[in-house]
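# can you look at this prediction? I've put the sequence above it.
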Amino acid sequence: MNKAHFLFLLIPFFFISCAKKNDNLPRKATGKINTISVIIDDQLWNGEIGDSIRNKFASPVIGLPQEEPLFTINQYPVKLMEGFMTDSRTIIVVKKEEKNQFVIKKNQYASPQNVFHISGKTSSGILKIIEKNAPKIIQTIKETEIVESQRINGQSLLNPQTIANKFHISLKVPSGYLYVLQDTSFIWLKKEIVSGNSSLLIYQVPISSIKKDPNSVANIVKMRDSIGDLYIRGTELDTHMITEEGYAPYLFKVKLNGKETYETKGTWELKNDFMSGPFINYAIVDKQHDRILVLEGFCYSPSKEERDLMHELESIIKSIIVLK
């Protein structure tokens, strides 16, 4: 057998082998950010089980000026648990079965994907499982959506060394953001959108700027209001960004890049003006560099929903790596 015939015989086997390998690869998960496919029969969806799911997973997002759901929910009957529904990044399957059970399956039909299986003998059994496991489900979905946002956002054309040199950090800033203002220890990035704009602030203050409880919230408000007075001003005289005075911000203690961090969510307003919107502020206690490193995202989009804009800003901030 000559070489030509031998190669000719090999080619079909090569393509068959590749096809089999591709068949084994998981499908790519699809869907909009912060969207859940709930697979549940109409009878359960229209009763107290459906009410519980809506109350848990479509509750209002904290820190937004107007009510928006935590997740967008699309409901489908169990018989439709085929085809494009299984490509969703987040799926909750609720059934009445002989066993009370809660199972999380990673990448069951596509990747990246979380499929949450909830089953029970009775409605009360299912409700107990939802009540017990809702916080874990929400946390898992949020973490997956942050990672997915970081993946799809793309890399900015901005020179990353500018941020690295000034603050000793790396940050995944997506395309569309441009430098608005730079100072010795302050950077303002902004992205223009159809309905307004999204902004990201990076700055640092002395490590003593934030005292321990019960003064943490007051110190953070004072800190961000002073930054607003210095840098974030309106077009009219004596207009600058402040924390909205009518509502106390929400404060949480979290870990960011392994460091103790104060997470603050609330609304901002332009003093002596009518502009306002939501903000999310992360004050990182960076003992290594003897500072409080602050990353804040805020947006102005009065005619559009702001949940996903704030989610994008949160995903940028959570990509931070503090360099040694």
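That came in fine, so what should we check first?

# hey, let's count contacts and neighbours off CA atoms from now on
Fine.

# which other helices and strands does the longest helix belonging to the chain contact?
Looking across the chain with DSSP state H, the single longest helix is helix 123-152. In terms of contacts (3 or more Cα pairs under 8 Å, 6 or more residues apart in numbering; DSSP states H and E), helix 123-152 is packed against helix 48-57, strand 90-96, strand 114-120, helix 307-317.

# what angle separates the third one from helix 123-152?
The one in question is strand 114-120. Here strand 114-120 runs at an angle of 180 degrees relative to helix 123-152 (axes from the mean of the first three to the mean of the last three Cα atoms, to 10 degrees).

# again with the first one
Here helix 48-57 points in a direction 40 degrees away from that of helix 123-152 (the same axes, to 10 degrees).

# same question, the second one
Orientation check (the same axes, to 10 degrees): strand 90-96 against helix 123-152 gives 170 degrees.

# before we move on, back to that, just send the helices and strands packed on helix 123-152 back as TSV, with mean neighbour count and distance to residue 41 too.
Shown next, in TSV, are the helices and strands packed on helix 123-152 (neighbours: other Cα atoms under 10 Å; distance: least, Cα to Cα, whole Å):
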stretch	mean neighbour count	distance to residue 41
helix 48-57	17	10
strand 90-96	22	8
strand 114-120	21	12
helix 307-317	21	29
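
# of all the ones you listed, which lies closest to residue 31?
Shortest distance between residue 31 and the helices and strands packed on helix 123-152, using Cα to Cα, is found for strand 90-96: 8.7 Å.

# I'd like the next helix or strand past that closest one.
Using DSSP states H and E, the next helix or strand after strand 90-96 towards the C-terminus is strand 101-106.

# list the buried ones in that next one?
Within strand 101-106, the residues that count as buried by 16 or more other Cα atoms under 10 Å are residue 102.

# roughly how far out does it sit from the chain middle?
The chain centroid and the centroid of strand 101-106 are separated by 22 Å under Cα atoms, centre = their mean, to the nearest Å.

# okay, pairing it with this:
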Amino acid sequence: MIKKRIFGFLFILSLVLLTSSCDQNNKSTKPRSIGNTSEILVVLDSQKQWDNTIGKTIRTYFEQEQYGLNQVEPIFKLAHISKQNFSDLFKKHRNILIVHIDPKIEKSKVESFEDLWSSPQQIINIHAPNNRAFVSTLNENATAIIDKYNLAERKRILSVFRPSSRNKVSSEIAETFQLKMTVPSGFFMAKNESDFMWIRKEANEYSQCIFIISEPYKDTAQFSTSSIVARTNRFLEQYVPGDQRDSFMQIDEEFVIPQGKIIENFVSGYAIELRGLWNVEGDFMGGPFLSYTFLDSRSNKIVTLHSYVYHPNKKKRDLLRQLESILYSTQFTK
């Protein structure tokens, strides 16, 4: 049974590799990486390591629930393989986490490599003399490692989006807000006001949308979660009606409390990330949202880039990750 599973996995990977090689970037000397969005391949010595405290600790961090989704999804999907089966084919995976346990190792350490066996690729090696040291090392570095993988995912998504991003929508964003944003084809401008913009993508099964909200900056209290929610709701009620009469979009504060955190590597160097759920007052629609709020010191305005996904009864993590990548691409035009 195990051999059949490995053969099936190899067959699928071979098809992906064959397909991806057709559009390989001519500028890269490395083969194109394989694997799905938000997926990490964990390489260990044995199945025993996956079943003991090493594997349990890895799963605790990398399979933790993504906050703000209305269906349970982990932040990453994990696959694992033994070093014995870690062939050249598997080395082409986009995200790899390699566990090295050896009593000869004097001091635990974490190594990071990009594009080692394929491109684009993010590899993390964790070296430790024993299981306890490994767990301690991962506990200390998990947040930084997750940030590494998240950054790699955003870069890959933007590399796909960038070729089609010179379009009318991007031009209107630059003209209205003096912001440069990598918005791929498929999105269209639904509303463009001096202080509010609504950018939409309507696919057969899902919707992805971005709002840009701007108002004069007064003080730091505007960066509080309650202030961001209240300000966003005010604009949504004014500009984003629902299908039913007197219905409008709002940030939900009843079922999932919006969760904010400080981001230090955004367009202005500082931003507040907010995750949670949205709904439509007076209707039965909802889904996850993600926003970033920052100060535009050029115009002395506080700006919120607010995105949401509508994909009823389906998984939404990767659709939201696409929007996250678009928002992270934001730069000042001057």
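Okay, I see it. Bear in mind the structure is a predicted one, so any value in this text is a computation, not a measurement.

# got a TM-score for the two of them?
For this chain pair, the superposition-based TM-score is 0.87 by TM-score structural alignment, normalised by the length of the first structure; 300 aligned residues with a Cα RMSD of 1.9 Å.

# returning to what we had before: and residue 76 of the first structure, which of the helices and strands packed on helix 123-152 of the first structure is closest to it?
Nearest of these (Cα to Cα): strand 90-96, 9.6 Å.

# where does the closest one end up in the second structure?
Mapped onto the second structure using TM-score structural alignment, strand 90-96 of the first structure spans residues 95-101.

# which outside residues touch the matching stretch?
Residues from elsewhere that reach stretch 95-101 of the second structure (Cα atoms under 8 Å, 6 or more residues apart in numbering): 35, 39-45, 121-131, 134, 149.

# tell me how many other residues crowd the residue in the first structure that residue 71 of the second structure lines up against.
When the first structure is aligned by TM-score structural alignment, residue 71 of the second structure is paired with residue 66. Neighbour count for residue 66 of the first structure, taken as other Cα atoms under 10 Å: 14.

# secondary structure element for residue 66 of the first structure?
For residue 66 of the first structure, there is no enclosing helix or strand under DSSP H and E.

# show me the contacts for it.
Not one residue lies near residue 66 of the first structure by Cα under 8 Å, 6+ apart.

# thinking again about what came up before, once aligned to the first structure, how far is the match of strand 90-96 of the first structure on average?
Once fitted to the first structure, stretch 95-101 of the second structure is off its aligned match by 1.4 Å on average (mean Cα distance after the TM-score superposition for the first structure).

# circling back to that earlier point, buried sites along the longest helix of the first structure?
For helix 123-152 of the first structure, burial by neighbour count (16+ other Cα under 10 Å) applies to 125-127, 129-130, 134, 137, 141-142, 144-146, 149-150.

# please apply the same query to stretch 212-220 of the first structure.
216, 217, 219, 220.

# buried residues, stretch 254-263 of the second structure. List them.
Using 16+ other Cα under 10 Å as the test for burial, stretch 254-263 of the second structure gives 256, 258, 260, 263.

# got TSV for those, with distance to residue 190 of the second structure too?
Putting those into TSV (distance: Cα to Cα, whole Å) gives the following:
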residue	distance to residue 190 of the second structure
256	28
258	26
260	27
263	29
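
# indicate which one of the helices and strands packed on helix 123-152 of the first structure is closest to residue 185 of the first structure.
The nearest among these, by Cα to Cα, is helix 307-317 at 17.1 Å.

# gap between whatever helix or strand comes next after the closest one and the chain center?
Counting by DSSP H and E, the next helix or strand C-terminal to helix 307-317 of the first structure is strand 321-322. How far strand 321-322 of the first structure lies from its chain's middle: 18 Å, per Cα atoms, centre = their mean.

# state the span of the second structure onto which strand 321-322 of the first structure is aligned.
Under TM-score structural alignment, the match for strand 321-322 of the first structure is residues 331-332.

# give me the mean deviation of that stretch from the first structure.
Counting by mean Cα distance after the TM-score superposition for the first structure, stretch 331-332 of the second structure comes out at 1.0 Å.

# now tell me what touches that stretch from outside.
So stretch 331-332 of the second structure is contacted by 178, 179, 180, 181, 267 (Cα under 8 Å, 6+ apart).

# likewise stretch 14-24 of the second structure?
Applying Cα under 8 Å, 6+ apart, the external contacts of stretch 14-24 of the second structure come out as 31, 32, 33, 34, 89.

# let's see that with 10 Å instead.
Stretch 14-24 of the second structure is touched from outside by 8, 10-13, 30-36, 89-90, 92-93, 119, with contacts defined as Cα atoms under 10 Å, 6 or more residues apart in numbering.

# distance of the aligned partner of residue 47 of the second structure in the first structure relative to residue 77 of the first structure?
Alignment note (TM-score structural alignment): residue 47 of the second structure maps to residue 42 of the first structure. Separation of residue 42 of the first structure from residue 77 of the first structure (Cα to Cα, to the nearest Å) stands at 6 Å.

# which one in the second structure is aligned with residue 204 of the first structure?
Using TM-score structural alignment, residue 204 of the first structure lines up with residue 214 in the second structure.

# would you agree its match is in contact with residue 194?
Yes - counting by Cα atoms under 10 Å, residue 214 of the second structure touches residue 194, with 8.3 Å between them.

# these two: which is more packed in?
Higher neighbour count among residue 214 of the second structure and residue 194: residue 214, with 23 against 10, using other Cα under 10 Å.

# residues contacting that one?
Contacts of residue 214 of the second structure by Cα under 10 Å, 6+ apart are 177, 194-197, 231-232, 235, 293-296, 301-305.

# please pick the buried ones from those residues.
Among those, those classed as buried by 16+ other Cα under 10 Å are 177, 196-197, 231-232, 235, 293-296, 301-305.

# out of the residues you listed, which are inside strands?
When strands are assigned by DSSP state E, the members of these inside them are 196, 197, 293, 294, 295, 296, 301, 302, 303, 304, 305.

# aligned counterpart of the second one in the first structure, please.
When you say that, I think you mean residue 197 of the second structure. Counting by TM-score structural alignment, residue 197 of the second structure lines up with residue 187 in the first structure.
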